[in-house]
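Enquirer: Below are the sequence and a predicted model; questions follow.
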Amino acid sequence: MDGADPVVVGVDGSPSSLMAVEAAAREARAHGVALRVVHAFGRPPARIPAGGRPWQPASTAGVPQLIDGTLGEAEQRAHAAAPGVRTIHEVVVGLPVEVLEIESRTASMVVVGSRGLSRFGALTVGSTAGHLAAHASCPVLVVRGDPRPAGPPVLLAVDGSPAARGAVEFAFSQASRHGTDLVALHVWNNRTERAYASPADPPFVTYDEGRLHDEEERVLAEALGGLGDRYPDVRVERRLVRGRVRHTLIEAGADAGLLVVGARGRGGFTGLLLGSVSQAVLHHAPCPVAVVRARPA
């Protein structure tokens, strides 16, 4: 689809980043857009022209011979995973975290691996992927676990917060584009803070378990409201589970092709751009993880 925002993938030659290229190529085909392969390394120039990007094309730095093999293998992987996808590649000198964050402003999705090389500004969950999940302007897909081209359902972590609406919409869209089911999982426990917020329900009151369960069912239903009509082709399984949120999500990820979470949940602190649940699944989920930030107000 000409003119549409591409899927951007960061590649550094590591096995993890090459898996990310394959996943990104499949996403580009599903979205009907081009695949933009970006290899960034080193540091930006000391002086940046006004209005310019904080990097320079690698062709002016005299190092393309160092990465031709990396790009060549990445393109081969992309074409094998999704034949016919239009591929654009760029090699730039700059910090990967800065380059990919700026690329996210004109991308439909940014894809990275969960592990990278230790040289050339490696892509790791602790650095680039984690930073992008908290700051990118578009959804970020972190490729974890074994490759799962198609089949397993999309797993959506539902927390009922307004900020997570984008994650819900993204999960429905992904399930529709890839022709898979959607599992909407809402995990609750007795420490759930949102269930009773009126002055008549002080925090020290012992709540009726049945009433609390009914309230959490309502939260799940409202979070999905209206999207079933927009995506009638998506079969939705609703799961309401009492337990520990992070542990339950990571365990459920074993049967998922993709786990979708919001960047922050209802209980997150205002200053934290990436919540504890999102961080936990980025580090421990057995499947790819997509983090979707809330749209600016």
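Expert: Received, thanks.
Enquirer: hey, let's count contacts and neighbours off CA atoms from now on
Expert: Fine.
Enquirer: Would you map the strands across the stretch 101-250 of the chain?
Expert: 109-113, 140-143, 154-157, 182-188, 236-242 (DSSP state E, counting those that start in this stretch).
Enquirer: tilt between the last one and strand 182-188?
Expert: Orientation check (axes from the mean of the first three to the mean of the last three Cα atoms, to 10 degrees): strand 236-242 against strand 182-188 gives 20 degrees.
Enquirer: Mind listing residues that contact strand 236-242?
Expert: Residues outside strand 236-242 that contact it (Cα atoms under 8 Å, 6 or more residues apart in numbering) are 181-189, 216-217, 220, 228.
Enquirer: Dump these into a markdown table; add distance to residue 13 as well.
Expert: Supplementary listing: those in a markdown table, determined by distance: Cα to Cα, whole Å:
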| residue | distance to residue 13 |
| --- | --- |
| 181 | 33 |
| 182 | 33 |
| 183 | 34 |
| 184 | 35 |
| 185 | 35 |
| 186 | 37 |
| 187 | 38 |
| 188 | 41 |
| 189 | 43 |
| 216 | 45 |
| 217 | 45 |
| 220 | 41 |
| 228 | 40 |
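Enquirer: and here's the other structure:
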Amino acid sequence: MTSDSGAPVLVGVDGSAIALDAVRSAARSAALRRRPLRIVHAFIWPLMGVPVGPDPSGPPTGGLRHQAERYVAEAVAEAGKVAPDVPVTGAVVDGAPVPVLLDEARDAALLVLGNRGLGGFAGLLIGSVTVQVSARAQCPVLVVRGEPHADGPVVVGVDGSECSTEAVGFAFDEAAWRGAALVAVHAWLHPTPVAPGDMLPLVYDLDALAAEEERVLAESVAGFAERYPDVSVQHRLVRGSAAGALVEESKAAQLVVVGAHGRGALAGLLLGSVSHAVLHHAHSPVVIVRHPRTASRS
């Protein structure tokens, strides 16, 4: 397990009940990792040219700026109830939510978000801010959704890609902190191209292919299993949809961890198809992990 007390757990708030759920989760994560907690509200109104101070005819505590400060104060107080020993700071930062959170995430160990806030549309499964930040943040992003099972495992998706390796490392670290088992899930349907332009065989041996996919799974976790000998690891080799397998495993999980992009991802997409589907349909909180080289290009 690693810890750097200088890098905080970061959480974004907007005054919604969902954001307070994120604050509680972030406070627990900060306590678990022995890190400080930073609470941020992105204050967009100055960019819109809207008056932010109190109305001259109203109370001095009115106005949008004071309202934003109350959001942060409420969140700081809620964090103190959950994790009284965790150092907490709160700030109202001028700017739109996505750029503010991405800038703050540069110095964070983990960013925690609700799946939808005040600006979310009821018909959407995940708010647009959460999707954009999850895809571009330079630290792992924990999206609070579903119902975590306190005695369940940490589940991680494995496909052998560099981004998947980052996700596996995060999942092992998380399982060690939580004292939880880890379930490594690798799903396959057909031979998968390793690089763009790879030619795939029209006919293939299913038994040989299954053995190869088992090798990918085993090799992807072997080094981490040696580094974390106290973490109990289970392998799940599934012939079927990776997203479907991970969503099913999430029903009994504390947490599901996926890489932002896998082997089949297109570079222009915000998130790979698997991470996008899991983010929208998992029954437990989800962590999106990016490969450092990919994150540095945002």
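Expert: The structure has been received and is ready for your questions. All values derive from a computational prediction rather than experimental measurement.
Enquirer: Relative to residue 127 of the first structure, which of the strands of the stretch 101-250 of the first structure is closest?
Expert: Residue 127 of the first structure lies closest to strand 109-113 among the strands of the stretch 101-250 of the first structure, at 11.3 Å (Cα to Cα).
Enquirer: tell me, the longest helix belonging to the second structure lands on which residues of the first structure?
Expert: In the second structure, taking DSSP state H as the definition, the longest helix is helix 206-227. Counting by TM-score structural alignment, helix 206-227 of the second structure lines up with residues 209-230 of the first structure.
Enquirer: May I see the buried residues of the matching stretch?
Expert: 212, 213, 216, 217, 219, 220, 221, 223, 224 (16 or more other Cα atoms under 10 Å).
Enquirer: Pull the contacting residues for the fifth one.
Expert: Neighbour list for residue 219 of the first structure: 159, 160 [criterion: Cα under 8 Å, 6+ apart].
Enquirer: Kindly report the same for the fourth one.
Expert: Residue 217 of the first structure makes contact with residue 240 under the criterion Cα under 8 Å, 6+ apart.
Enquirer: how close does it get to residue 155 of the first structure?
Expert: Distance, residue 217 of the first structure to residue 155 of the first structure, by Cα to Cα, to the nearest Å: 17 Å.
Enquirer: how distant is the match of helix 206-227 of the second structure from the center of its chain?
Expert: Here the centre of stretch 209-230 of the first structure is set off from its chain's centre by 24 Å, with Cα atoms, centre = their mean, to the nearest Å.
Enquirer: Ok, stretch 197-207 of the second structure next?
Expert: 34 Å.
Enquirer: how long is that stretch from one end to the other?
Expert: Using Cα to Cα, one end of stretch 197-207 of the second structure lies 25 Å from the other.
Enquirer: Do a quick rundown of the helices in the stretch 51-200 of the second structure.
Expert: 64-82, 97-105, 128-136, 162-178 (DSSP state H, counting those that start in this stretch).
Enquirer: right, and those helices - which one's nearest residue 120 of the second structure?
Expert: Residue 120 of the second structure lies closest to helix 128-136 among the helices of the stretch 51-200 of the second structure, at 7.4 Å (Cα to Cα).
Enquirer: Between strand 182-188 and the longest helix of the second structure, find me the angle.
Expert: 150 degrees.
Enquirer: how big's the offset between helix 206-227 of the second structure and the first structure?
Expert: Its match in the first structure and helix 206-227 of the second structure itself, once the structures are fitted together, sit a mean 0.8 Å apart by mean Cα distance after the TM-score superposition for the first structure.
Enquirer: returning to what we had before: right, and the strands of the stretch 101-250 of the first structure - which one's nearest residue 265 of the first structure?
Expert: Nearest to residue 265 of the first structure among those is strand 154-157 (9.9 Å), distances taken as Cα to Cα.
Enquirer: And the closest one, what does it pack against?
Expert: Packed against strand 154-157 of the first structure by the contact rule (3 or more Cα pairs under 8 Å, 6 or more residues apart in numbering; DSSP states H and E) you find helix 165-178, strand 182-188, strand 258-262.
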